[in-house]
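Student: structure for this input, please:
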Amino acid sequence: MEEEPPSKSWSIHTRREITAKYEILERVGSGAYSDVYKARRRCDSTTVALKEVHDYQSAFREIEALQTLQNCPNVVLLHEYFWSDDEDAVLVLEYLPTDLAAVINSAKKDWEGGITVGEVKRWMLQILRGVDACHRNSIVHRDLKPSNLLISAEGILKIADFGQARILLAPGFLDDGAYDQFAEQPSSNQAAFPQSSETAYRLDGQFPQEHVEKSNEKGVAEPEDLRMCEFRNDGDEESVTHDGVASCLATCTTSDLEDPFHHSYSYEAEEGRVDENGALTSCVGTRWFRAPELLYGSTNYGLEVDLWSLGCIFGELLSLEPLFPGASDIDQLGKIFNVLGNLTEEAWPGCVRLPDYNIISFGKVEKSSGIETCLVNRSPDEILLVRKLLSYDPASRATTMELLHDKYLNEEPLPVPISDLRVPSKHGSPDEGSWNDYEGLESDSDFEDFGPSLVTGTKNGFSIRFS
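Tutor: Model (predicted):
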């Protein structure tokens, strides 16, 4: 029985081109920028997820990233998408019934002995292969967390929710007008989708090779050109290319087609905007998994922000508790410092140049507790794996390729077969455990929760010191 249409005028239920092809069963997720519905494809009864995206930029980013990654086994599959001039984009995705958050919750509450080492390694391998596919295609996800790592009934893990993702470009191409500072509309070196007043776009097979070559000529960065990440590829290529990803960094591009995402309204939310020089925004990612450079306002970052998130995810997979469950950005930094020590020039040369480094300062942590206190009863190799990712200096964080070769993942006990993984039947509840998404700088206004503070004037305006 189909769900009663909500009152919103842009509701998916009013879209005849969609309801003619899909029977909408129920709404399974809802957020500030999208609603997700479970549906059945009428022609063959295949269960799919329909993601109605209410934000233009998020829709564009997700389609662009998923088109690039459409042949990656550990990235969610985009079947097709619907776009019209006066309606929200609707993405037709494969339906995956659960996620890594549910695995962690089930292990914590229901599974005697938690997650076995063999299971942990298999989950880690699948996550690494998915993120490695993103990074080899110059895509930074920017919102990796357990609830965005979806899992099939058979135990196959796939990265989802690319609404905050960006395809990184070579530094010389960021300030040449390729990006509109408000809308990020595609240039000739980005995906251009055929314009139509009301169209469904099928995604069948690889991108045409001529488009791939044309796009690479226009300046999409090869991984080694991404200055902030110094992406290293010094291992055996075939030994890590388990996901069958085509090594194309481009999305299907045609410069002579108009942008279907051009609307009469302007996108005004601060989330995800770029400045006139093409700088990235620091306000991305869910707080508990956000890298320190983002918490300090950096807009000059690369793939390494995903690597920090991986460290937080792996730590939670091993401990069944979030490593740094901050109640605000300031509290988040405090929790990180208590474990890893203060952020100093010794820990990360150049950190004093972070935009907010001299605006908010903390009392010195005399003795940090260390990662090992968060990972009680875990092996030295497991602690070392997490430590390799949770480095203050982004350039020192282990890459996905390096971790795929890490001895921990390649020694006894070996990763269990995917068929032996225990898979919960439902998604982890976003409300359970307060999966707080970033809602803006006002979330940090509640300073009284963090003890005495001293506000002093500086050349930048003011400084807040917490003791």
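
Student: every contact and neighbour count from this point should use C-alpha atoms.
Tutor: Fine.

Student: Ala49: which element?
Tutor: Using DSSP states H and E, Ala49 falls within strand 47-53.

Student: what does Lys388 give?
Tutor: helix 380-389.

Student: ditto for Leu307
Tutor: Secondary structure from DSSP H and E places Leu307 in helix 304-319.

Student: circling back to that earlier point, and the helix holding Lys388, what's buried?
Tutor: Within helix 380-389, the residues scored as buried using 16 or more other CA atoms under 10 Å are 382-383, 385-389.

Student: what angle sits between the helix holding Leu307 and helix 380-389?
Tutor: 160 degrees (axes from the mean of the first three to the mean of the last three CA atoms, to 10 degrees).

Student: which neighbouring elements make contact with helix 304-319?
Tutor: Under the contact definition 3 or more CA pairs under 8 Å, 6 or more residues apart in numbering; DSSP states H and E, helix 304-319 sits against helix 117-136, helix 380-389.

Student: and these as CSV, adding distance to Ile313?
Tutor: Output for the helices and strands packed on helix 304-319, formatted as CSV (distance: least, CA to CA, whole Å):
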stretch, distance to Ile313
helix 117-136, 9
helix 380-389, 9
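
Student: middle-most residue in this structure, spatially?
Tutor: Taking CA atoms, centre = their mean, the centroid of the chain lies closest to Asp143, which sits 2.9 Å from it.

Student: what about the closest residue to that one other than its chain neighbours, how many residues nearby?
Tutor: Using CA to CA, 6 or more residues apart in numbering and skipping residues adjacent in sequence, the residue nearest Asp143 is Gly285, 4.1 Å away. By the criterion of other CA atoms under 10 Å, Gly285 has 23 neighbours.

Student: next, the structure of the following sequence, for comparison with the previous one:
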Amino acid sequence: MEKYQLLDEVGDGSFGRVWKALNKHSGEVVAVKMMKKKFHSWEECLSLEEIKSLRILKHPNIVFLKEVIREIDKSLYLVFEFMECNLFQLMRSRAESFSESEVRYWCFQVFKGLHYLHGKGYFHRDLKPENLLVSKGLIKIGDMGSAREIKSSQPCTNYGTTRWYRAPEVILGSENYNFKADMWAMGAIMAELFIFKPVFPGKDGPDQILKICRVLGSPTTESWLGGFALASGLNYKFPQLPGVNLSSLMPLASWSAISLIKSLCSWDPSKRPSASEALKHPFFHACYNIIPPSLCLRASVNNTTTREEFEQIRSCINRNRIQSV
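Tutor: Next up is the predicted model:
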């Protein structure tokens, strides 16, 4: 770690603390994740899911792992490309909610990253605004610490995803949930981008299901038979609620946005679209075009986007068309 100068702490999670740092040799600004656990061998380090997955995953919408350092004192450091902020911080920095074109722009990039991630055999398991990192108009999936292989034979735990973005099958204790849990999380995130507050803000597991029922309406045996089997195993009964019209909850969202959110937040995981299917939804048809200049110029948290950065974003969007998925 001698070549890095730690500047500011920018995050503190369950497994590590994240610092903004400077490479003293190159002058490059990076993010350094200092793991809280001590690692006694390189084999133990390389068994970490975050390292295993990021050694394989190379995509413009997934944060790039630059280096792994293990010190003599058995401390482990992961060096990432530096991103200006996360999506939650970007929302907090704004006085007004996102326009639909902005929601489309951010979600299009995330779904492209998920399409690649799932195609490589992994799912994230902890998608939330804090784990979507933003810099110069680009958004990348970060914090792969909870990622799992889709084909893993080990049972999944139910504490991977932060509660507000946790799929109902995960809340009800399913041990074989899959990448469709990521799709649920994206539905909740997409809705939050329109209303600037969590759409399912549960206080615990039962309250989380209650909040979901209040918005979507309670599931039926026709809409999600598997959910009733999971609930029966817990001696749990779904509250009987009619739900609300999502258009009234998100009055600024178009019919295509509402349609996509509804499908992503289907009770039955098998009825949720894959990332590839989501990218083909009518909501994203406008992504064939260059994003509005007003969006590019507001993309930076500090509103300091230069003309050069704008041209970079324009070029990036031209490359990031649906055909490239």
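
Student: in structure 2, what stretch matches the helix holding Leu307 of structure 1?
Tutor: Under TM-score structural alignment, the alignment places helix 304-319 of structure 1 onto residues 180-195 of structure 2.

Student: so how much does the matching stretch differ from structure 1 once superposed?
Tutor: Its aligned residues in structure 1 lie a mean 0.6 Å from stretch 180-195 of structure 2 after superposition (mean CA distance after the TM-score superposition for structure 1).

Student: returning to that earlier point: check contacts around the residue nearest to the centre of structure 1.
Tutor: Residues near Asp143 of structure 1 by CA atoms under 8 Å, 6 or more residues apart in numbering: 161-162, 164-165, 284-286, 289, 306, 309.

Student: find the nearest non-adjacent residue to the counterpart of Val131 of structure 1 in structure 2, please.
Tutor: In structure 2, Val131 of structure 1 lines up with Leu114, judged by TM-score structural alignment. On the basis of CA to CA, 6+ apart, the spatially nearest residue to Leu114 of structure 2 that is not a chain neighbour turns out to be Ala275, at 6.1 Å.

Student: show me the residues around that neighbour that make contact.
Tutor: 111-112, 114-115, 183.

Student: quick check: it vs Val301 of structure 2, distance?
Tutor: Distance of Ala275 of structure 2 to Val301 of structure 2, given as CA to CA, to the nearest Å: 27 Å.

Student: neighbour-wise, which of the contacts of Ala275 of structure 2 leads?
Tutor: For the contacts of Ala275 of structure 2, neighbours tallied by other CA under 10 Å; top is Met183, 29 neighbours.

Student: now find how far off-centre stretch 65-82 of structure 2 is within its chain.
Tutor: 23 Å (CA atoms, centre = their mean, to the nearest Å).

Student: and it, how far apart are its ends?
Tutor: 10 Å.

Student: just the buried positions in it, please.
Tutor: 65, 69-70, 76-80, 82.

Student: where's the closest residue to His118 of structure 2 other than its chain neighbours relative to Asp126 of structure 2, distance?
Tutor: The shortest distance from His118 of structure 2 to any non-neighbouring residue, by CA to CA, 6+ apart, is to Phe179 (6.9 Å). Here Phe179 of structure 2 is placed at a distance of 11 Å from Asp126 of structure 2 (CA to CA).

Student: what do you get for Ser75 of structure 2?
Tutor: 25 Å.

Student: rewinding a little: was I right to think the residue nearest to His118 of structure 2 contacts Tyr116?
Tutor: No - the pair Phe179 of structure 2 / Tyr116 is not scored as a contact, 12.0 Å apart, by CA atoms under 8 Å.

Student: where do the strands sit along structure 1?
Tutor: Counting by DSSP state E, structure 1 has strands at residues 22-30, 34-41, 47-53, 78-84, 89-94, 98-99, 139-140, 149-151, 157-159, 166-167, 198-202, 360-362, 453-458, 461-466.

Student: so how far is Ile139 of structure 2 from the match of Val131 of structure 1?
Tutor: Taking CA to CA, one finds Leu114 of structure 2 at 12 Å from Ile139 of structure 2.

Student: equivalent analysis for Lys197 of structure 2, please.
Tutor: Relative to Ile139 of structure 2, and taking CA to CA, Lys197 of structure 2 is found at 20 Å.

Student: more neighbours, those two?
Tutor: Ile139 (25 against 13).

Student: spatially nearest residue to the more buried one (excluding sequence neighbours)?
Tutor: Leu133 (5.4 Å).

Student: what's the answer for Glu52 of structure 1, then?
Tutor: Per CA to CA, 6+ apart, closest to Glu52 of structure 1 is Val90, 4.4 Å.

Student: ok, now which ones touch the residue in structure 2 that the one you found lines up against?
Tutor: In structure 2, the residue paired with Val90 of structure 1 is Tyr77, using TM-score structural alignment. The contact partners of Tyr77 of structure 2, by CA under 8 Å, 6+ apart, come to 32-35, 68-70.

Student: picking up where we left off before, so the helix holding Lys388 of structure 1 corresponds to what in structure 2?
Tutor: The aligned range for helix 380-389 of structure 1 is 255-264, by TM-score structural alignment.

Student: what about the matching stretch, how far off from structure 1?
Tutor: Looks like 0.8 Å for stretch 255-264 of structure 2 (mean CA distance after the TM-score superposition for structure 1).

Student: these two touch, right, Pro273 of structure 2 and Ser263?
Tutor: Yes - Pro273 of structure 2 is within contact range of Ser263, at 6.7 Å (criterion: CA under 8 Å).

Student: quick one: the match of helix 304-319 of structure 1 to chain centroid distance?
Tutor: For stretch 180-195 of structure 2, the gap between its own C-alpha mean and the chain's C-alpha mean amounts to 9 Å (CA atoms, centre = their mean).

Student: swap in stretch 227-239 of structure 2?
Tutor: 28 Å.

Student: next one: stretch 248-268 of structure 2
Tutor: Remark: stretch 248-268 of structure 2 is offset 18 Å from the chain centroid, using CA atoms, centre = their mean.
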